[in-house]
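# Attaching a predicted model along with its sequence, questions to come.
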Amino acid sequence: RIMTGGEVPEGADTVVKQEIVKADDKEITFPSEVRADDNVRRKGEEIRSGDVCMTKGTLLHAPEINFLAALGIHKVTVFKKVKVGFFSTGDELQSIDQPLAPGKIYDSNRYCIGAMLREKGFDIIDYGVIKDNPETLKECLLRASQECDAVITSGGVSVGEADFTRKVVLEIGELISWHCLIKPGKPLAVGKIGKAYFFGLPGNPTAAQVTFYAIVSIALALLSGQKDPKLVYALAAAKGKFKKNVGYTDFQRGLLTMEDGRVTVTPAGSQKTGALKSMIKANCFIYLADNQAAPADGELIPVVPFWGAC
């Protein structure tokens, strides 16, 4: 007998599971289909001396940690965590611990952005809510750009009279991109202030989440040293009624299910940029390219499962 994890005795090359062994006094019998090397793990069978077991830019999840530990590697060199500062903008925003006043909305985006950043493992600084005042906004952006590697704002990047973020960023830094053909999330701003990267997310809650996962999270992963970060796509059969206009890349909220061995995806409720409930119901983004109209029933379309978002 040899127990799991034991060293194979000299002269032996195979272990037979005791569940298929019949013992009778001093003799044992087992089926003839037992093959050499069954249930034996040989030294170096996966990684040999001198092989590269993990390359630079690999994101360390639980399997990678397990693999390193199994090789007896107790210390590795990693990139310093990216520090991200974030805040919301708008006179209409109100703290969630107070009764809602007329004409106000709760500041939900800041909590969502903080949660998304924590999920990705970044160091974060929450700068709170900044009112619609150019000087206050400028002061906060300058401070955040000096203290952080990246700065994320929510709201103030559209074309309203009180949308000062774009104007202030152009004054103290540069905008690489403003507006993108993505829905929801058209008013997305990307730029730099000093050495810090700047991302101005839309104020609509779902648009802020979509642009974070589809664009900002990829950029922050690159900044973190991750090698070739990208969204993970799969194909599913369209089911139900879809709406889609040609000209925009659309990330719709969807619900992936398995029916009769076939993966299907349906819209997960309202696709309005302010609708939050459908994000809770959804388990994927439905990716519809800019040149694609509403998919027909049964048509295979790309989806991004939420666990596949970078």
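Looks like it arrived, so ask away. Numbers count the residues shown, from 1 in each chain.
# When you work out contacts or count neighbours from here on, use the C-alpha atoms and nothing else.
OK.
# And stretch 176-190, what's buried?
178, 180, 182-190 (16 or more other C-alpha atoms under 10 Å).
# residue contacts, residue 237?
Applying C-alpha atoms under 8 Å, 6 or more residues apart in numbering to residue 237 gives the contacts 262-265, 297-301.
# Use this one as the comparison:
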Amino acid sequence: MSASGCDTSGLKPVDEAIAELLARVPALPPVEHVTLSDALGRVLAESLDAPFPVPAWDNSAMDGYALRAADLSADGGWLPLAGRIAAGDAADQQLPAGHAVRIFTGAPLPPGADTVVAQEDCQVEADRVHLPGVTPGAHVRRQGEEVKAGEAVLQAGKRLRPQEIGLLASFGVARVAVYRRLRIGLLSSGNELREPGEALAPGQIYNSNRYCLLSVLRSLGMEVHDYEILVDELAASRDALALAASEWDMLITSGGVSVGEEDHLKQAIRELGELHMWRLAIQPGKPLAFGEVNGKPWIGLPGNPAAALITSLVVARPFLLSAQGCTEVLPKPLRLTAGFAWRKPNNRRQYLRARLEQVDGEMRVCLHPRQGSAMLTSASWAEGLAIVERNRTLEAGEVVEYLPFSELLG
């Protein structure tokens, strides 16, 4: 390895690195039960089978008139009305032969009825209704047509979105079994770092990684403890890591994992545990590291802000979600048309800050002109990441993989 750290030999491919991290996922957190109002973003710990069919009974799909289709001629005609049924009413009485009943959306069909006609297609006079010719079974939601009793509805490992929470509520579930939130100790390394609001001396910068990564982790549903800035000293790094490992499920640091003389984290990790992986074939973010501290997983993210953000979303995210109990952790890139050319092959997979823009009447993936690993302005401009594979070039108009931030955050 060169002293400058600029050589690219021995870099682990991104997919291999993610697979290695996933192979080392620790035991899942304990299970707890929370109310549905507190379940958003939590990971389901127990599968759910439908306790009853949905719909639970045949019901009307719209406001109109329910009848027995055989009681009406092909051309339609008049039928006397035998009452009305609203949503929430019981429908215990048999529909009299040759009659119709006024019915409302969601109301149960009375025994004997098999068809509903929309009210706008009907004409009412006193106690009778004129109906057009009907198709048997029209506008009826059949019992169990969405879900049958006993059918699998939600599998353990599902991260709960609003639609899953609504589905749980529809089955009367008031409290749901979820995995306890993963508890992360977050540390930033660098003597040059200062907190927003403090005055900067020459050579100092504000600690953007602390707040960017804190937001990423919380968007993934993690509980995060934010430690003070690590001093660039071996003993201080070792002590801080040991303390954090004694208090939290896993550790994430930013900075301190490059090859500089002031980067002490890797040595502290070796003294406290084991360094499993270092240096990936990814741009930005080559100096990412992974290991363990006193038996707790540790991910060392790069110090450059854009590199820290991108590697947290691309490499760390699948590991964190899997450790939280999620079963689907790998994002699904879109294959879209490139609105840019990339003519310089690189032996690292590149994640380029990009967004969709309309070019010649077509939505294309377009790049920000500045892709430096320290530049968060381009990440803020972007809506996702364009992926250029190792040793590949790309011409405008070719297909490129695109990862929207909406697929990576939350």
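Sure, I can see it. For clarity, every value in this text was computed on a predicted model and none was experimentally measured.
# if we can go back for a sec, which of the contacts of residue 237 of the first structure show up in the second structure as well?
Using both residues aligned by TM-score structural alignment, their matches' C-alpha atoms under 8 Å, the second structure keeps these contacts from those: 263-265, 297-301.
# So which of those residues is surrounded by the most neighbours?
residue 265 (27 neighbours; other C-alpha atoms under 10 Å).
# so the equivalent of residue 268 of the second structure over in the first structure is in which element?
When the first structure is aligned by TM-score structural alignment, residue 268 of the second structure is paired with residue 168. In this assignment (DSSP states H and E), residue 168 of the first structure forms part of helix 165-172.
# Likewise for residue 19 of the second structure?
Here residue 19 of the second structure is assigned to helix 14-23, by DSSP H and E.
# Likewise for residue 28 of the first structure?
Counting by DSSP H and E, residue 28 of the first structure is part of strand 27-29.
# The buried residues of stretch 176-190 of the first structure in strands, which ones?
Residues of these located in strands (DSSP state E): 178, 182-183, 189-190.
# Pipe those residues into a markdown table and attach distance to residue 243 of the first structure per row.
Shown next, in a markdown table, are those (distance: C-alpha to C-alpha, whole Å):
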| residue | distance to residue 243 of the first structure |
| --- | --- |
| 178 | 26 |
| 182 | 15 |
| 183 | 12 |
| 189 | 26 |
| 190 | 28 |
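# Show residues contacting the helix holding residue 19 of the second structure.
With C-alpha under 8 Å, 6+ apart as the criterion, helix 14-23 of the second structure contacts 277, 280-282, 290, 315-316, 318-319, 322, 349.
# Equivalent analysis for stretch 241-249 of the first structure, please.
181-183, 250, 266-267, 287-295, 297.
# Nearest to residue 100 of the first structure among those?
residue 183 (29.4 Å; C-alpha to C-alpha).
# who's in contact with the aligned residue in the second structure for the closest one?
Aligned by TM-score structural alignment, residue 183 of the first structure pairs with residue 283 of the second structure. Residues near residue 283 of the second structure by C-alpha under 8 Å, 6+ apart: 307, 348-351, 373.
# if we can go back for a sec, what's the closest of the kept ones among the contacts of residue 237 of the first structure to residue 92 of the first structure?
residue 265 (36.6 Å).
# The closest one contacts residue 239, doesn't it?
Yes. Here residue 265 of the first structure reaches residue 239: they are 5.8 Å apart, a contact under C-alpha atoms under 8 Å.
# hang on, the earlier thing: assign the residue nearest to the match of residue 268 of the second structure when sequence neighbours are not counted to helix, strand or coil.
Leaving aside its chain neighbours, residue 168 of the first structure sits nearest to residue 138 (6.1 Å; criterion: C-alpha to C-alpha, 6 or more residues apart in numbering). Under DSSP: H, G, I helix; E, B strand; the rest coil, the three-state class of residue 138 of the first structure is helix.
# Can you find the partner of residue 138 of the first structure in the second structure?
Residue correspondence to the second structure (TM-score structural alignment): residue 138 of the first structure is matched to residue 238.
# What's residue 209 of the first structure aligned with over in the second structure?
In the second structure, residue 209 of the first structure lands on residue 309 (TM-score structural alignment).
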